[in-house]
Structure formats: C-alpha cells, structure tokens
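Engineer: Curious how this folds, go ahead:
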Amino acid sequence: MAKREIPLFILDNNRAHNLGECDFITCTDIDNGFVGKIDYTHCQEEISDTVRTGEERNVIRVRMEIKRIIGKNPTPAAQRSLLKKAMEYYTEINTVEVNTSSPTDKQCIDFLDTLIKGNRHNLTEAGVDYNERKIIATSLNMLEAIKDKLKNLKQNE
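Structural biologist: Below is the predicted model:
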C-alpha cells in the first residue's frame, strides 16, 4: 500500500477568518472529501451523515458539520467514516494534557500558547469597545512575557 502524497486532513485553527469561535477541517479524500466546520456546543450526542459530536467534556461537546462536499463520488457511509476519523484527529491534536500538581516547563509553555491563541481570537471579537480591546491586549502581552520568561529560564538551566 502506497503512502499518501498529501495529508488526509488539513486543519485551519487560527481563527483569523472572523467567523466566530470555530475551526475548519478539510478532508482531501478524492471520492468523499469535504470541508467541515468545528465548533463547541451544549447539545446531546449527534451522529448523522453530515454531523458528528464528540465526547462530552465539562458539559460541552465538539461538533463537526460537513459544510461542503468536495469529493467526486461521495457516499454517505464513507463520509460518516471519514467524519469519525476527522473527529478523532481533531480531538487528538487539540487535547492539552494539564498536570496541575507538577507541570513540566513544556506543559506550562504549551498551556500558555493555548491561552494566547484564545485571547487573540477574543481580540478580534472585541469589536470597537476600546476598554475591552485594551484589557485583552494587555493580557496577551503579559501571557507572552510569562512564556518568554519561562523559555529563558529553561535555556539558562
């Protein structure tokens, strides 16, 4: 069996698209490819040909919905299977293990990166409220400073 020439899933999670708190995933399968929107919800478990929710964690679920089919010969069964694989892939790469009793420096830096990413999104969502934007920008600057300080401490060890 030959290896893929391109990845099966391509993830857009930079949230610079200004479409709200969501990510997008593209499945590049030639027959059953799709573009899916990923967001978070409080709904019950949902599984269909075009929608799938993940495991409930802290009363919310990841919800993935196919928004555009780009495959040449799509079949519902194959799309359901690929949607399931896409959910597993997304969950695996977005699960941040947090060890609050004795975190490593790398875990602290990774968690700060997650907070920074979320705050950058909040900055774009703040709109024209000057005070809100200033608070978020200050928080971002402080998180970056903490991260840099941790990295410098680690390098000097």
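Engineer: make it CA atoms for all contacts and neighbour counts henceforth
Structural biologist: Will do.
Engineer: Show me the strands in the chain, by range?
Structural biologist: Counting by DSSP state E, the chain has these strands, from start to end: 9-12, 23-27, 34-41, 51-53, 61-69.
Engineer: tell me, how many neighbours does the closest residue to Ile10 other than its chain neighbours end up with?
Structural biologist: Nearest residue to Ile10, sequence neighbours excluded (CA to CA, 6 or more residues apart in numbering): Thr26, at 5.1 Å. Using other CA atoms under 10 Å, the number of residues around Thr26 comes to 21.
Engineer: so Thr26 makes contact with Ile38?
Structural biologist: No - under the criterion of CA atoms under 8 Å, Thr26 lies out of contact with Ile38, with a separation of 10.7 Å.
Engineer: Let's see this one next, to set against the first:
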Amino acid sequence: MGKREIPLFVFDKNREHGIGECDFVCCTDIDNGFIAKIDYTNEPEGVTERTRIGKPNNGISLRIEIKRIIGKNPDDATIRTLMKKAESLYVESSQMKVVEKPTDADMINFLDILIDGNKHYLSAAGSDVNERNTILSSLKMLDSIKHRLIELSGN
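Structural biologist: So this is what the prediction gives:
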C-alpha cells in the first residue's frame, strides 16, 4: 500500500476519552508516523524532538506532544515537519469559514467550534473557582443557544 492511499493525518476531536481537555492526532506516515496529544498551554513557543508549541494567541498556545512513534524508520527532522503540518491542519479545521448569509447548520457548526475551542480555558483557569464558574456558565449558555437553534430549525 502506498503512503497516500490512506489519510496522512487522522484527528480524534470527540473529547470523550476521559483524560481531560485534549484531542489526538495520528500521523499515518509509514516511516515517521506518530500518535500525539493536542492541547493548550501558556508555555512559550518552541519545538523539541517530541513536542511542538505554536505561537501564542491571547496568551494560549497549541501544544502537540508525541506520545508514541509508530513509524518504521523515524527521522527527527521529518517528524518535526509533520508535527507542523498537523498543527496547521488542526487549526484550519477548527476555524469557521466566513459566510455572507449563514444557514442554521452554519450557525450550529460555529457554536460547536466556539464551544470546543473555549473548553481549554477551563484548564487554564486552574483552581480559581470564580473563573471556572464563569467559563462553565458561558459554555452552558452557548450549548443552550445551540440546542434552541436546533429545535427552531427542526434539525
């Protein structure tokens, strides 16, 4: 089977794995494949052999941390390049396209992206109970708006 007969990256974004607010990516490259955890941090931008932390946005950076190498002949430079590509695809898939006249489905999808994208603030809040409660209230309100929109649109 050739390298590109299957997707190069497979993202798990359902967050139902029960280990906190993170997603996963599997790189299926034959020689340099890996499984990595994707989460958010307030650490500075940087790259190591097994971790990539992107440019901060409002003090929060995307972190990709390799948990397992699955490639047959791993090369550190190629793996770093693949982590950068995975980061770009992840960020691109998490952003909403600008739509002139959004449909109900567009608005529901936007709310899903907004909810998922803001869950990382819970872990960033740490032990600050007031901040956590504010974030939880906001997430609950966004989810309620989404469900009301679903009811009204008949989906």
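Engineer: Give me the TM-score for these two chains.
Structural biologist: The TM-score (TM-score structural alignment, normalised by the length of the second structure) is 0.73; 139 aligned residues with a CA RMSD of 3.2 Å.
Engineer: which residues does whatever residue of the second structure lines up with Glu88 of the first structure contact?
Structural biologist: The criterion is TM-score structural alignment: under it, Glu88 of the first structure has Ser88 as its aligned partner in the second structure. Neighbour list for Ser88 of the second structure: empty [criterion: CA atoms under 8 Å, 6 or more residues apart in numbering].
Engineer: Please determine how far Ser88 of the second structure is located from Asp39 of the second structure.
Structural biologist: In this structure, Ser88 of the second structure lies at 14 Å from Asp39 of the second structure, with CA to CA, to the nearest Å as the measure.
Engineer: do Arg132 of the second structure as well
Structural biologist: 18 Å.
Engineer: Can you check which helix is longest in the second structure?
Structural biologist: In the second structure, taking DSSP state H as the definition, the longest helix is helix 129-153.
Engineer: For that one, buried residues please.
Structural biologist: Of the residues in helix 129-153 of the second structure, those with enough neighbours to count as buried (16 or more other CA atoms under 10 Å) are 132, 135, 139, 142-143, 146, 149.
Engineer: Identify all contacting residues around it.
Structural biologist: For helix 129-153 of the second structure, using CA under 8 Å, 6+ apart, the contacting residues are 104, 108, 111-112, 115, 118-119, 121-122, 125-126.
Engineer: Just the buried residues from those, in ChimeraX please.
Structural biologist: The ChimeraX command for the buried members of the contacts of helix 129-153 of the second structure (criterion: 16+ other CA under 10 Å) is given here:
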select :104,108,111,112,115,119,121,122
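Engineer: and the contacts of helix 129-153 of the second structure, which two are the farthest apart?
Structural biologist: Greatest spatial distance in the contacts of helix 129-153 of the second structure: Asp104 and Gly126, 34.9 Å, computed using CA to CA.
Engineer: Just give the nearest non-adjacent residue to Ser123 of the second structure, would you?
Structural biologist: Leaving out its chain neighbours, the residue that sits closest to Ser123 of the second structure by CA to CA, 6+ apart is Glu21, at 7.5 Å.
Engineer: residues near the one you found, how many?
Structural biologist: If you count neighbours by other CA under 10 Å, Glu21 of the second structure ends up with 18.
Engineer: How about the contacts made by it?
Structural biologist: Applying CA under 8 Å, 6+ apart to Glu21 of the second structure gives the contacts 15, 39, 119-120, 123.
Engineer: Give me the buried subset of the residues you listed.
Structural biologist: The buried subset of the contacts of Glu21 of the second structure (16+ other CA under 10 Å) comprises 39, 119-120.
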